[in-house]
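Participant: 3D model of this:
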Amino acid sequence: MKHLIALLLLAAPAWAQVAQDPPNVPHFKPAFEGQTRAPEAISGALETEILAEGMEHPWGIAPLPGGDYLLSDREGTLHVLATQGGLSAPIMGMPKIAVRAQGGLLDVAISPGFATDRLVYWSYAKPVGAGRTSLAVGQGELSADRAELRNVRDVFVQPNPSLSPLHYGSRLVFAPDGALFVTTGERFTDRDLAQDPKSTYGKVLRIKEGQTTIWSMGHRNIQGAALDATGQLWTVEHGPQGGDELNVIKRGANYGWPVISYGENYNGTRVGKGITQAEGMEQPIYYWDPVIAPGGMLFYDGPMFAKGDVYIASLNPGGLVRLRLKEGRVATEERLFPGYRIRDVEQAPDGALIVLVDGTGEVWRVTPK
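Facilitator: Next up, the predicted model:
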């Protein structure tokens, strides 16, 4: 099934800001020019094809060798999506998952050596008794017929399980050296733990050879992470009311939450002392106020669109955010598919974009018109 998305058929010069509502915290000023509200860039018309539909809350995509995909549904099921469309029955063998509020089955990734070890990894809300849950990362071997996971085990279970069903973070990204980066949230009610160097709440973790290292701290709820062409890890995280952030992740760095933020609490009160900068804390490369409520992200390197552009899923106000970078900063921004609640984006082998739409349960293939 195909339909056209009507966009302007020109490559317009960047001169006006992207259309958006006024900021929630207008008295906050960026730390440097271009840190927010970049000029708008307009691309061309796009064509979308619906590859699958019927999922409840599609969350993560993992490309498989040969062009098919693994798709996770927050309701607790893992599926195979065929290249030409069509969704498999749920893959058997998944562990018990706590499906409540923002919890459930979250991201999915495959081992860099999948062709020989057939290992699949997933992040999920693990029930840990008395209404508490922990973020966990599971591992299992996908059977040859792709119907079952075997030898399932956890490679990480977050200590100090929480009563909160919110802010799990949960993106999984394999580094070039085979290490697994895991993003975590601060579980909303435990925000101060993002500044605790011994807690895994509000952190980027690195798992390699069974060892878990806290790579960075001071995060609120990272739901997007990707490597650029150099292998550098970038993340995009949810702020509160305003203050979603795009960050370059440096080992040992502190990204400030909840000491500094470009947003405010949902009741309109200030976060902490209401400051945006502090010594020893990193500034975001870019921030949004009002928010885009980010999901997954992608550095594009295919033949259909401009190489190096960043695509970020947006849940609210919805759509796909395209950023063009120049010398490590955001030069332009574009909003595609406004109003669609998009959770994740991935690149197909031929260069098309594969998009998960949370609001409709659809999977799209997006190409230039």
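
Participant: make it CA atoms for all contacts and neighbour counts henceforth
Facilitator: Will do.

Participant: my read: P317 touches F337, true?
Facilitator: No. Contact status for P317 versus F337: not in contact, 10.3 Å apart, counting by CA atoms under 8 Å.

Participant: who touches both of those two?
Facilitator: Listed as contacting both P317 and F337 by CA atoms under 8 Å, 6 or more residues apart in numbering is no residue at all.

Participant: got a list of what the most centrally placed residue in the chain touches?
Facilitator: With distances taken as CA atoms, centre = their mean, the residue of the chain nearest its centroid is G224 (2.1 Å). Counting by CA under 8 Å, 6+ apart, G224 touches 171, 235-237, 294-297, 312.

Participant: Put together CSV for the residues you listed, with distance to V137, neighbour count and secondary structure on each row.
Facilitator: Formatted as CSV, the contacts of G224 follow (distance: CA to CA, whole Å; neighbours: other CA atoms under 10 Å; DSSP: H, G, I helix; E, B strand; the rest coil):
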residue, distance to V137, neighbour count, secondary structure
R171, 10, 27, strand
T235, 19, 22, strand
V236, 20, 27, strand
E237, 19, 26, strand
P294, 21, 30, strand
G295, 18, 28, strand
G296, 17, 29, strand
M297, 20, 27, strand
I312, 23, 29, strand
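
Participant: Next, the second sequence, to be compared with the first:
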Amino acid sequence: MHITRLLLPAFIALASCGVPSSAGGSGQAVENADQTEAGDPGTQFAVQEMARFDEPWAMAFEPGTGTLFVTEKSGALKFLTADGQRGSVSGVPIVAYGGQGGFGDIAFAPDYAASRAIYLSWAEAGRGNLRGAAVGRGTLSCESDTACTIKDLRVIWRQMPKVSGQGHYSHRLAFAPDGQYLFVASGDRQKMDPAQDPQSTLGKIVRLNLDGTPAAGNPLADENVALPEVWTMGHRNILGLAFDGQGQLWGLEHGPQGGDELNRIKPGKNYGWPVVSNGDHYGGQPIPNHAERPEFAPPAISWNPVIAPGDMLIYSGAQFPGLQGHALIAGLKTQALIDVSLDSDGPVERARYDFGRGLRALAQGPDGSIWVAENGKNARILRLTPR
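Facilitator: Presented below is the predicted three-dimensional model:
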């Protein structure tokens, strides 16, 4: 049974309330303020529980059907139809489950209506206890309301090199607005220095053709600086990757101890990790901030204390006119849905809504509703509509 309740707007202290100068392109860290600021009237939600899944990591709606597909971190792909039927998908990859690793993102091809192509990312085991992210493409075939299969799934891109450890895979996916390119977030795998190595894909955003080959015109490749797929470098752990309505790509990443970042992703730019950060190393060892090294691209906004983001979408629906063009962020540590307006003068955090549990993934429904997946076992999938 679906459960509906009202979620009152429990606003937490806002970062940089009404201070665009520190929330814009200066790269300065934003400290949480003592005052709160109400969001737009349309940002108070009626919340409906739709289903529960174990460790959901990503969600995406199948174009044309309203069916929601959900990756579970341990390796399953499941779905929820528009009329409430639950089903599972076979033909999924074997994932390296553990730590931060497992099943990752899911995205439907821009030409899905014709191609039935689906893209997945996951943590992949290698030799000698090494691991790395992988991206695969296959075609989706549904035999019934409760069973689908991915056919001809093949890996089209791998994070290289594979390394030890189970953290910072990132592996978020985003298609260019023209549908011609696939962008993949590739985390530093907690190794730090490879983020500045142009011959590694760790700590990078890569731009690929839809078949996984490096796209032509990647600026660092054209300058013979980096591997041919590299678009930007100097990243730590990107868990939000999305285009806005003007075609600007945004990346949202975890900082170390402080310094979570929202970045305007510009081709060929170096975002500085681990040379600079608006946070410190764990244990308190300082890191030079962006203001000290202007050759690195500063964040559009950063948070200290951190928000620990799980995912991000840029809202374009009709149900919440006051949120159109805003970045909505799923907060893990903050246990909140965070609203950030992407104004021309610089992003500004507008509101936080406290859900009382860490949030992992977001999706926009075909009708403009907002879908939220909690983090962890027995996690609720929630549908938000106007109050």
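
Participant: one step back: against M297 of the first structure, how distant is the residue nearest to the centre of the first structure?
Facilitator: Using CA to CA, to the nearest Å, we find G224 of the first structure at a distance of 5 Å from M297 of the first structure.

Participant: per the alignment, G351 of the first structure corresponds to what in the second structure?
Facilitator: Under the alignment (TM-score structural alignment), G351 of the first structure pairs with G368 of the second structure.

Participant: need the contact list for its match.
Facilitator: Residues in contact with G368 of the second structure, defined by CA under 8 Å, 6+ apart, are 316-320.

Participant: looking at these, which has the most residues close by?
Facilitator: F320 (20 neighbours; other CA atoms under 10 Å).

Participant: isn't that one right next to Q44, touching?
Facilitator: No. Counting by CA under 8 Å, no contact exists between F320 of the second structure and Q44, whose distance comes to 9.5 Å.

Participant: Find residues that contact each of those two.
Facilitator: Residues touching both F320 of the second structure and Q44 (CA under 8 Å, 6+ apart) are P386.

Participant: Translate I329 of the second structure into the numbering of the first structure.
Facilitator: Counting by TM-score structural alignment, I329 of the second structure corresponds to I312 in the first structure.

Participant: Pull the contacting residues for that match.
Facilitator: Contacts here follow CA under 8 Å, 6+ apart; on that basis I312 of the first structure touches 224, 294-298, 320-322, 344-345.

Participant: Could you do A293 of the first structure as well?
Facilitator: Neighbouring residues of A293 of the first structure by CA under 8 Å, 6+ apart: 237-239, 244, 314-318.

Participant: In contact with W250 of the second structure, which residues are there?
Facilitator: Contacts of W250 of the second structure were listed using CA under 8 Å, 6+ apart, and they are 240-244, 262-265.

Participant: so what's it closest to, chain neighbours aside?
Facilitator: The shortest distance from W250 of the second structure to any residue other than its chain neighbours is 4.9 Å, reached at R264 (CA to CA, 6 or more residues apart in numbering).

Participant: Out of the contacts of W250 of the second structure, which are shared with the first structure?
Facilitator: Mapping these onto the first structure (both residues aligned by TM-score structural alignment, their matches' CA atoms under 8 Å) leaves 241-244, 262-265 still in contact.

Participant: between these, which is nearest A13 of the second structure?
Facilitator: Each of those was checked against A13 of the second structure using CA to CA; the closest is L262, at 18.4 Å.

Participant: So what does the closest one match up with in the first structure?
Facilitator: Under the pairing rule here (TM-score structural alignment), the equivalent of L262 of the second structure within the first structure is L246.

Participant: And for G187 of the second structure?
Facilitator: Counting by TM-score structural alignment, G187 of the second structure lines up with G185 in the first structure.

Participant: if I look at P258 of the first structure, how far off is G359 of the first structure?
Facilitator: In this structure, P258 of the first structure and G359 of the first structure are separated by 30 Å, where distance is defined by CA to CA.

Participant: actually F114 of the first structure, not the one I typed
Facilitator: For F114 of the first structure, the distance to G359 of the first structure under the criterion CA to CA works out to 31 Å.

Participant: now the helices for the second structure?
Facilitator: Taking DSSP state H as the criterion, the second structure contains helices spanning 20-23, 112-115, 219-222.

Participant: hang on, A46 of the second structure packs against I370?
Facilitator: No. Assessed by CA under 8 Å, A46 of the second structure is found out of contact with I370, at 10.5 Å.

Participant: which residues are common contacts for those two?
Facilitator: Residues touching both A46 of the second structure and I370 comprise 384-385, with contact defined as CA under 8 Å, 6+ apart.

Participant: re the thing from before, out of the contacts of I312 of the first structure, the closest to Y69 of the first structure would be?
Facilitator: Within these, distances to Y69 of the first structure taken as CA to CA reach their minimum at V345, with 12.1 Å.

Participant: Distance of the closest one relative to G66 of the first structure?
Facilitator: The gap separating V345 of the first structure from G66 of the first structure is 18 Å, by CA to CA.

Participant: which one of those two has more residues nearby?
Facilitator: V345 (27 against 9).

Participant: and the nearest residue to that one once chain neighbours are set aside, what is it in contact with?
Facilitator: Here the nearest residue to V345 of the first structure in space, its sequence neighbours aside, is V355; by CA to CA, 6+ apart that works out to 4.6 Å. Residues counted as contacts of V355 of the first structure (CA under 8 Å, 6+ apart) are 342-346, 363-366.
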